[in-house]
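> sequence plus predicted model, see below.
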Amino acid sequence: MTADVPDSHPRAASLRTRDRLVEGLENGLTSRTGLIAHGRGEAFDYLLGERTIPSADRAARAAAAHLLAADHPVISVNGNVAALAPERVVDLADATDAAIEVNLFHRSAERIEAIADHLRAHGATDVHGLAGDGRIPGLDHDRGICDADGIERADVVVVPLEDGDRAAALAELGKSEIVIDLNPLSRSAQVADVPIVDNVVRALPTMAAHARELSEAGADLDGVIAEFDADAALADAERTIREGSLAD
């Protein structure tokens, strides 16, 4: 394991992230295919300079406004998110009064319970996803299973990490979607009301910080939402990636 890699190592954060995913796999949170998906995202993050670019920060602020203005916001959590950022999910939920729901492509009762327990161990008090009494129309696989009192009822859904068909299906239902995806060309990012092209471990705390700042300031949430330009954010992220340096 590389968790004890020195801070001076240029790949320290990336190596520690990989370790958290491997640990998640060993603990029944992450699927093997989730490791492959992470590797794809890591390549985009490398070209972004492993940083939150200004357009992603603006997107995170708009996302926070959406969550604060929502009647029933829900943060969807899969195995990779649970392994990488459980405490950050809980903090965002606290900052925005959002519900948390476990939603998996490779679904099993054991994995859902393991992820729910993991989130509770990091401070979550109420985790949806175990009932499975709701449905997202248009999805034939298990990702279409959700909780009737969670994602099915939500007006705003945070979808961390690429999940194109579900993102499209949620959009068809008229739900506002906040998608965290390092690939600005993915279906998930393209259909999102707010695409945040950033690493989930950075985007979640950025959203939480903006939510607290907007709440304390009594900000005009509708104004913040209206001024955000999703197409411009995606174009800026794509341009940054295409111009990324491989010098390191």
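That came through, no problem. Residues are numbered from 1 along each chain as shown.
> use CA for all of it now, contacts and neighbours both
Fine.
> is it true that residue 170 touches residue 139?
No. Taking C-alpha atoms under 8 Å as the definition, residue 170 is not a contact partner of residue 139, at 9.9 Å.
> what sits against the spatially most central residue of the chain?
The chain has residue 160 as the residue nearest its centroid, 1.9 Å off, counting by C-alpha atoms, centre = their mean. Contact analysis of residue 160 by C-alpha atoms under 8 Å, 6 or more residues apart in numbering lists 76-77, 81, 178-181, 200.
> in helices, which of these appear?
Counting by DSSP state H, the contacts of residue 160 place 81, 200 in helices.
> so where do the strands sit in this structure?
Applying DSSP state E to the chain gives strands spanning 73-77, 99-102, 127-128, 134-135, 145-146, 156-160, 176-180, 194-196.
> nearest to residue 41 among the contacts of residue 160?
Taking C-alpha to C-alpha as the measure, residue 41 sits nearest to residue 181 out of these, at 7.8 Å.
> the residue sitting furthest away from the middle of the chain and residue 40: what is the separation?
Most distant residue from the mean C-alpha position of the chain: residue 247, 28.6 Å away (C-alpha atoms, centre = their mean). Counting by C-alpha to C-alpha, to the nearest Å, the separation of residue 247 from residue 40 is 19 Å.
> one more: residue 73?
Residue 73 sits at a distance of 28 Å from residue 40 (criterion: C-alpha to C-alpha).
> more neighbours, those two?
Applying other C-alpha atoms under 10 Å to residue 73 and residue 40 shows that residue 73 carries more neighbours, namely 27 against 12.
> quick one on the thing from earlier: tell me the one among the contacts of residue 160 nearest to residue 35.
Among those, and counting by C-alpha to C-alpha, the member closest to residue 35 is residue 81, at 11.6 Å.
> A further structure is provided below for comparison with the first:
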Amino acid sequence: MEKMVKIPKSHPRYWSLYYREKVIEGLEKGMTAKAGLIAHGRGEAFDYLIGEKTIEPAEKAMKAAIAKLLLAKHPVVSVNGNVAALVPKETMELAKALDAKLEINLFYRTEERVKAIADELKKYDPNVELLGINPTKKIPNLESERGKVDEEGIWKADVVVVPLEDGDRTEALVAMGKFVITIDLNPLSRSARMADITIVDNIVRAYPRMTELAREMKKLSREELEKIISEYDNGQILSETLLHINSRLKKLSQEGIWRKKELPF
């Protein structure tokens, strides 16, 4: 395997290039599918549009998501190749903070990819329980390999976190009666529109923030958590996200971007 390209920290796009290289490294480790590279590039484009920061609608969505996960009886966090490449440690920390189970689930599933992802996650906790190694259940009306799920994981779950997800599985899980939370930089995707809670943010920012919130919100009463969920409206959040993008682009067009090294994010 080739070594990850060393990017000088002085580079103005350091973090963007760093995470791009992490996805490429994930491909070389056998975790990420080639299509995952395309998906990451699409996400980068939407991150540009929102300003490469966590915006207020995403913060509201994260709080509602954590409230729902803390109240869940069987919360599960799904892991795919891009997630394992970008945020392996952060995924483990989030699941631990929520007392949630982790399940490997892949569209382009092979046993080699499953093992590579499991090996990556176990670097951070050798004793972690990983579901999805030998899935025995099938999500109804979902023909892809993503339909294969663990009986003790997604099949049993009441709340599922499905980051960087395919819209067909999000829709199928909702049809099963699962409460679905997704992290997706594209507010127009089927996943974003079909999920119960959509966090429009970069997962490298979202997971650490969600872990912080989980630790803070554990102190809240059941009634307080339920109130947060009852006041949440995912359609409104998606609308607020689109309005943010719209107003930001208008502002940039008025202020001009020609040869400016810094943009007013």
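Perfect, I can see it now. Not measured: the values here are computed from a predicted model.
> mind checking the TM-score on these two?
The TM-score (TM-score structural alignment, normalised by the length of structure 1) is 0.95; 247 aligned residues with a C-alpha RMSD of 1.4 Å.
> return the residue of structure 2 aligned against the residue nearest to the centre of structure 1.
Using TM-score structural alignment as the criterion, residue 160 of structure 1 maps onto residue 163 of structure 2.
> distance check, its match against residue 182 of structure 2.
According to C-alpha to C-alpha, residue 163 of structure 2 and residue 182 of structure 2 sit 5 Å apart.
> cool, residue 141 of structure 2 as well?
20 Å.
> of these two, who's got more company?
residue 182 (26 against 14).
> contacting residues for the more buried one?
Contacts of residue 182 of structure 2 by C-alpha under 8 Å, 6+ apart are 161-165, 191-192, 195, 197-199.
> ok, residue 150 of structure 2 next?
Shown in contact with residue 150 of structure 2 (C-alpha under 8 Å, 6+ apart): 103, 131-137.
> what does it correspond to in structure 1?
By TM-score structural alignment, residue 150 of structure 2 lines up with residue 147 in structure 1.
> can you put the contacts of residue 160 of structure 1 in a markdown table and add distance to residue 69 of structure 1?
Formatted as a markdown table, these follow (distance: C-alpha to C-alpha, whole Å):
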| residue | distance to residue 69 of structure 1 |
| --- | --- |
| 76 | 18 |
| 77 | 21 |
| 81 | 24 |
| 178 | 13 |
| 179 | 17 |
| 180 | 19 |
| 181 | 22 |
| 200 | 22 |
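> and the furthest pair within the contacts of residue 160 of structure 1?
For these, the farthest-apart pair by C-alpha to C-alpha is 81 and 178; their separation is 14.7 Å.
> who has more neighbours, those two?
Neighbour tally, residue 81 of structure 1 and residue 178, criterion other C-alpha under 10 Å: the higher count belongs to residue 178, 28 against 23.
> how about that one, what's its partner in structure 2?
Alignment note (TM-score structural alignment): residue 178 of structure 1 maps to residue 181 of structure 2.
> quick check: its match touching residue 194?
No. Counting by C-alpha under 8 Å, residue 194 is not a contact partner of residue 181 of structure 2; they are 9.6 Å apart.
> hang on, residue 116 of structure 1 packs against residue 104?
No. Taking contacts as C-alpha under 8 Å, residue 116 of structure 1 lies outside contact range of residue 104: 11.9 Å.
> follow-up on the earlier one: out of the contacts of residue 160 of structure 1, flag the one nearest to residue 224 of structure 1.
Closest to residue 224 of structure 1 out of the contacts of residue 160 of structure 1 is residue 178 (14.4 Å), distances taken as C-alpha to C-alpha.
> pull the contacting residues for that closest one.
By C-alpha under 8 Å, 6+ apart, the residues touching residue 178 of structure 1 are 63, 156-160, 192-196.
> hang on, the earlier thing: what about the match of residue 178 of structure 1, distance to residue 263 of structure 2?
In terms of C-alpha to C-alpha, residue 181 of structure 2 sits 31 Å off from residue 263 of structure 2.
> could you do residue 182 of structure 2 as well?
Taken as C-alpha to C-alpha, the span from residue 182 of structure 2 to residue 263 of structure 2 is 29 Å.
> before we move on, what about residue 48 of structure 2?
Counting by C-alpha to C-alpha, the separation of residue 48 of structure 2 from residue 263 of structure 2 is 11 Å.
> can you check residue 17 of structure 2 too?
Relative to residue 263 of structure 2, residue 17 of structure 2 is positioned 18 Å away (C-alpha to C-alpha).
> look at the two and report which has more neighbours.
Each of residue 17 of structure 2 and residue 263 has its neighbours counted (other C-alpha under 10 Å); residue 17 has more, 14 against 11.
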